[in-house]
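Participant: predicted model, plus sequence, below.
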Amino acid sequence: MTPIAPTLQAFFTERLARQCQASPRTIAAYRDAIRLLLGFVQQRTGTAPAKLDWNDLNADVISAFLNHLEDERGNSTRTRNVRLTAIRSLFSYAALQHPEHALLIQRVLDIPPKRFDKRTVTFLTGPEVDALLAAPDPKRWEGRRDKAMLTLAVQTGLRVTELTSLNCDDITLGEGAAVRCEGKGRKQRTVPLDRPVQNLLGAWLNERAGRRGDPLFCTRTGRRLSRDAVAQRLSTHAQAAARACPSLLDKSIHPHVLRHSCAMSLLQAGVDTTVIALWLGYAGVRSTDAYVHADMTIKGEGPGPDRYGHRPPGTLPTQRQGPRFPRPPVRGIQKLWIGPKLPSPGPSRVLILPACPSISTSTSRCPATSPPLRK
């Protein structure tokens, strides 16, 4: 028998904390996944976690645990895959420590992630955002805090973890007003603030009267708000806002919806997707594709014109908010046909040459009505 306790402790203290220098959030996520697994095995076999052997964590047990997450705990497929990632990381580390269990470990590592449906992102429209921000009671201390917090989330698109980790000194007011935060991958970014948000945050900071390292959004006792607390406050205000805006009843509103709403407002204002990716702290531009698919105003335009201003048959330009950059006129260009015309609807091959009084070539041909060019 080879107990898993020494390897499990070394995985967290040596591998994650010292070698990988993982963030506290990553370590906490891995800890929660392993804790759920050990609790499931103890409930199923009656063996305490300190006495578990590697043979007690074979591929069948891991598969049963993943099914338990979805069927009994009601977790989504994404959550199931996140738990599997933590388990595979543990077993990858154990493969180097216990080669005598190579076959068992390899079978666990061969468990694939589960595919899931990629739905269209949920976001709030302008009237829905206004109704949500008007829901907190300005006469109560919690209402003024929640209004400043929700307004900041909608305008900056911060993740809920980034929002709850803000300190009082992360806000800069006045000229060059912005908020500094640390996102995924320990990447720090700065997001500008407009005038209404500055006024709200300035009033809240004066009322908060906190020191530089104190949490920006806290409870009455001064403790930092948790992610669950933010979700609960948002759900409460969404129910109150639904009385004035009934369309909110058809949407499942959680903190990440505010992030989606910020991205959609930027996209509909004509902001480039590269800027949106930088604004939201994404690793690449491809992460913004979900917002392009969700924007019906872009889909309603249909295919755009080509470089010469021609549109495909049956498509008409539509009006859309946002800046439009005029295309430069094409001047001094002469088109010469090469070879026979391709069958419709395929385009013909075109050679683009600068306009010139005399063209000397032995392979270029004019349109079918003109004779071949000669020297």
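Facilitator: Done, it's in.
Participant: rest of the way, CA atoms for contacts and neighbours
Facilitator: Will do.
Participant: do a quick rundown of the helices in the stretch 101-250 of the chain.
Facilitator: 102-109, 126-133, 141-156, 160-164, 195-208, 227-241 (DSSP state H, counting those that start in this stretch).
Participant: tell me how far the longest one lies from the chain's centre.
Facilitator: Offset of helix 141-156 from its chain centre (CA atoms, centre = their mean, to the nearest Å): 21 Å.
Participant: ditto for the fourth one
Facilitator: The chain centre lies 14 Å from the centre of helix 160-164; the measure is CA atoms, centre = their mean.
Participant: structure two is appended below for comparative analysis:
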Amino acid sequence: MKLSTCIRTFFSHYLFEVKNSSLLTVKSYKETFKIFFSFAAQYLGVKIGRIELEDLSTDLILSFLEYLEDERENSIRTRNQRLAVLKSFAKMIRLKYPEHRDIADRILNIPQKRAVKSLAGFLSHDEIIQVFDSVNLSKKDGFRDHAILRLMYDSGARAGEVGNLELDSMDSRESLLYILGKGGAYRRVQIWPRTVQIIEHYVKNHRLTPSALFSKYLFINQRREKLTRQGIYKICKKYISLVLPENRLKQLEPAHCFRHSCAVHMLMDGKPLSHIKNHLGHENINSTMIYLKLDLSRKKEVHKGFIEYTRKTLVNSPDIDDLIDWDNKDEVLKWMDNL
């Protein structure tokens, strides 16, 4: 049986009709098979179109996984993610082509590789304040970037989730944010009133007019489209790099460290793990348990002062409005030249 026949069923029917996978998941799966097909054709010495389902031997899969680590220098985590895609494909084979169950089972029996689990890299209170203060509000998109950073820390949302936020995702009156997370599941999180004010100020005064297709989205880029996950990653990396030394940056994932920092903040605030789990949208409580391994005893003493900072920093004073009014930039520059 041609492998291409199974692949068409996998992408055209199984992922969408059976599993209701997201477009982002499908895109990731396609990337895995693109790499796998190229390797398998070379390994088997045939053209891609001639690969048979029966060619999916244990030796082929294991050689592919070794190739990912040795040649492509993928991490064990990435290697395991690629294997998970192949296992999802194997589950489809068992369901749609039960006569080839033995092929599916040999793939499903390949174990995940154990990897060293690193501690969650999070920002201290002082570092969070430095990152917030590093945003130049007088620059174009400065206030948008400031709003994104504050929202990511407060909500603990993933970069992709922030990019997908819509104008009606926030309930200003109740200070609630509705986030569309993994698996198409919504979650409702409580955010600080100050964060609500910052978002409202951004929408009213600094949000670019988007193109028609992206009019419903909250955060807009220079192309007048919604900000992508990669765009938000770059924003986070930009401001973290301004305030942290190189050796510290190596310990952090620029966008995800805000999510970890939110969890640590909630833990120090005495929130139960179940509350943190729901706030972050973890599917399994084990994902939330990693924060219990952190030594936070020395950091609790500065926690109260940080809360006061995050809730009392003003954003809507007339002085700030004048400073960040980009439409008046020529007048401001002329005034500076005359100093």
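Facilitator: That came through, no problem. From a predicted model like this one, the values you see are computed outputs, not experimental measurements.
Participant: I'd like the helices of the stretch 101-250 of the first structure as TSV, with mean neighbour count and distance to Ser89 of the first structure appended.
Facilitator: Shown next, in TSV, are these (neighbours: other CA atoms under 10 Å; distance: least, CA to CA, whole Å):
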stretch	mean neighbour count	distance to Ser89 of the first structure
helix 102-109	17	9
helix 126-133	18	41
helix 141-156	21	33
helix 160-164	20	23
helix 195-208	16	42
helix 227-241	17	26
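Participant: closest to Gly322 of the first structure out of those helices?
Facilitator: Closest approach to Gly322 of the first structure among the helices of the stretch 101-250 of the first structure is made by helix 126-133 (15.5 Å; CA to CA).
Participant: show residues contacting that closest one.
Facilitator: For helix 126-133 of the first structure, contacts defined as CA atoms under 8 Å, 6 or more residues apart in numbering pick out 147, 150-151, 237-238, 241-242, 244-245, 247-248.
Participant: distance to Ala95 of the first structure for the helices of the stretch 101-250 of the first structure - can I get that in CSV?
Facilitator: Below are the helices of the stretch 101-250 of the first structure laid out as CSV (distance: least, CA to CA, whole Å):
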stretch, distance to Ala95 of the first structure
helix 102-109, 6
helix 126-133, 51
helix 141-156, 43
helix 160-164, 33
helix 195-208, 51
helix 227-241, 35
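Participant: which of these sits closest to Asp289 of the first structure?
Facilitator: Here helix 141-156 is closest among these (CA to CA), at 18.9 Å.
Participant: what angle separates the helix or strand containing Leu69 of the first structure from helix 102-109?
Facilitator: Element membership for Leu69 of the first structure (DSSP states H and E) is helix 59-71. Angle between the axes of helix 59-71 of the first structure and helix 102-109 is 20 degrees (criterion: axes from the mean of the first three to the mean of the last three CA atoms, to 10 degrees).
Participant: and Asp214 of the first structure, which of the helices of the stretch 101-250 of the first structure is closest to it?
Facilitator: Checked against CA to CA, the stretch from the helices of the stretch 101-250 of the first structure lying closest is helix 195-208, at 9.7 Å.
Participant: OK, contacts around Leu86 of the second structure?
Facilitator: Counting by CA under 8 Å, 6+ apart, Leu86 of the second structure has contacts Ile107.
Participant: and it, that's in a strand?
Facilitator: No: counting by DSSP: H, G, I helix; E, B strand; the rest coil, Leu86 of the second structure is not found in a strand; it is helix.
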